[in-house]
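Trainee: Here you go, sequence then predicted model.
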Amino acid sequence: MVCSSCQSDAPAAPDPRWRRVLWIALAINLTMFAGEIVAGIASGSRSLQADALDFLGDSANYAISLGVASMALGWRSRAALLKGGTILAFGLYVLITTLLAALGGGIPQAGTMGIVGVIALVANGSVALMLYRYRSGDANMRSVWICSRNDAIGNLAVLLAAAGVLGTGTAWPDLAVALIMAGLGIWGGLQIIIQARTELYPKPSEDASAQLPLTSGSLQLLERK
């Protein structure tokens, strides 16, 4: 267990640039969710609906990050753990609903998919560029970067799905992309959870016994080894 007085667990100094980027990202994601969920339902595109839900999940993640940005590392790691679990749950939800959709359904509108996909790519690409400098921070910062990175990759996949639907006249490219997005969500969530748990429960030093004070109790402990 990490000592509460250690410097690594001290509250982080608020970074005005970091908070400003998060506020911009939050506004972009809420706007894109509202527009993309309508377009996804209207066009019958499973990948657009999945991407819209991803925008909503990211909005919640950015809001959480803003709330804990100036807190101690332990609280930031707990927030990242919550976000990782949310992203993992989202990925599993998309996986299940896409598999169910594969059993039946119409052909989505490729034109709508393409237009909305380009707009979403520009939005997520802009956010990812703003967050690039924070990609190597703690689990809380890294979770935000992973979200944005996955979203940009997902938008490229949506554009490929639109081209595939247009070329084949079937819904399979749309469903395939939705499965890819589900996989990205599951993998990204696991990455965040692993790093957050590492920060919360660091492994004890292998030579910790050598740093014990030479008391009678510690001497007896060393003699038993």
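Mentor: Received, thanks. Numbers count the residues shown, from 1 in each chain.

Trainee: alpha carbons only for contacts and neighbour counts from here, please
Mentor: OK.

Trainee: Show the contacting residues for Gly169.
Mentor: Going by C-alpha atoms under 8 Å, 6 or more residues apart in numbering, Gly169 touches Ile107.

Trainee: Over to Ile64?
Mentor: Ala79.

Trainee: let's see 10 Å
Mentor: Residues near Ile64 by C-alpha atoms under 10 Å, 6 or more residues apart in numbering: 58, 76, 79-80, 82-83, 140.

Trainee: Now, those residues that are in helices?
Mentor: 58, 76, 79-80, 82-83, 140 (DSSP state H).

Trainee: before we move on, the earlier item: can you put the contacts of Ile64 in TSV and add distance to Ala123?
Mentor: As requested, the contacts of Ile64 are arranged in TSV below (distance: C-alpha to C-alpha, whole Å):
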residue	distance to Ala123
Asp58	13
Arg76	26
Ala79	25
Ala80	23
Leu82	25
Lys83	21
Asn140	21
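
Trainee: Looking at those residues, which two lie furthest apart in space?
Mentor: Using C-alpha to C-alpha, the contacts of Ile64 span at most 16.4 Å, a distance reached by Asp58 and Arg76.

Trainee: this is the other structure I want to compare:
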Amino acid sequence: MAKSCCQAPENDQSAHNNPRWRLVLWIALVANAAMFVVEILAGIAADSRALQADALDFFGDSANYAISLGVAGLALTWRAKAALLKAATMLAFGLWVIGYAIYGLIVGSSPEPQTMGAIGTLALLVNVAVALLLFRFRTGDANMRSVWICSRNDAIGNVAVLAAALGVFGTGQSWPDLLVAGLMAGLAIWGSAEVFAQARGELKYD
């Protein structure tokens, strides 16, 4: 059963000292960094706001995994503060994507659906694999939960990118790409609120 955001996680310290947890974080970090490079180049080439937004999400997640590795094994207060930082980056990402989607709507764009579909499928496979590795840690403290939420949101976002590719292909217009970019922004903002609430609760508990 998932723990309340105001409860201290059971066996919290031992979980963060778990070599498996650290290994999974390293795998997630490398996979996300690699996908950032692949997806940002593909997004620019395909003129896809959704792919570029997803690429920046990969970049943000890489930074988040690095932060999680840095605070693993530290006191709950430090991990909760790190989770607050990650919540802030998720919020910033969401706001930036909304602005970028509006900009694309104003100036116009011509996304290429074939590239969107191929790269979106690759990104989905990577994120599902990472999410499965992180699944057992989803009910830990705010720091662990933030990592799980990032991976969960990424997988959902990749499905949305594939839907956008189909929409662009079917309509011949750019609005599905811009719509999905906006939805991904909303998902990031919602995730940041979840992490922020649990981290605040842990700081009060501590």
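Mentor: Cool, the structure landed. Since we're looking at a predicted model, the values are computed, not measured.

Trainee: still on that earlier bit, nearest to Ala13 of the first structure among the contacts of Ile64 of the first structure?
Mentor: Of all the contacts of Ile64 of the first structure, Ala13 of the first structure sits closest to Arg76, with 12.6 Å by C-alpha to C-alpha.

Trainee: and that closest one, what pairs with it in the second structure?
Mentor: Under the alignment (TM-score structural alignment), Arg76 of the first structure maps onto Arg79 of the second structure.

Trainee: from what I can see its match touches Arg145, true?
Mentor: No - the pair Arg79 of the second structure / Arg145 is not scored as a contact, 11.0 Å apart, by C-alpha atoms under 10 Å.

Trainee: which of the two has more neighbours?
Mentor: Arg79 (25 against 21; other C-alpha atoms under 10 Å).

Trainee: Enumerate every residue touching the more buried one.
Mentor: Per C-alpha under 10 Å, 6+ apart, neighbours of Arg79 of the second structure: 16, 67-68, 70-73, 85, 141-144, 199, 202-203.

Trainee: Mind reading off the mean deviation between stretch 28-37 of the first structure and the second structure?
Mentor: Compared with the second structure after the fit, stretch 28-37 of the first structure shows a mean deviation of 0.3 Å (mean C-alpha distance after the TM-score superposition for the first structure).

Trainee: do stretch 183-194 of the first structure as well
Mentor: Looks like 0.5 Å for stretch 183-194 of the first structure (mean C-alpha distance after the TM-score superposition for the first structure).

Trainee: so the strand or helix carrying Met113 of the first structure corresponds to what in the second structure?
Mentor: Element membership of Met113 of the first structure [criterion: DSSP states H and E] is helix 110-131. Counting by TM-score structural alignment, helix 110-131 of the first structure lines up with residues 113-134 of the second structure.

Trainee: for the second structure, what spans make up the helices?
Mentor: 12-16, 19-46, 49-71, 76-107, 113-134, 142-171, 175-205.

Trainee: Wait, Gln173 of the second structure touches Leu105, no?
Mentor: No - when contacts are counted by C-alpha under 10 Å, Gln173 of the second structure is not listed as touching Leu105 (11.1 Å).

Trainee: Who are the contact partners of the residue lying closest to Asp206 of the second structure once chain neighbours are set aside?
Mentor: Computed as C-alpha to C-alpha, 6 or more residues apart in numbering, the closest residue to Asp206 of the second structure that is not its neighbour in sequence is Thr77, at 6.5 Å. Contact analysis of Thr77 of the second structure by C-alpha under 10 Å, 6+ apart lists 83, 199-200, 202-206.
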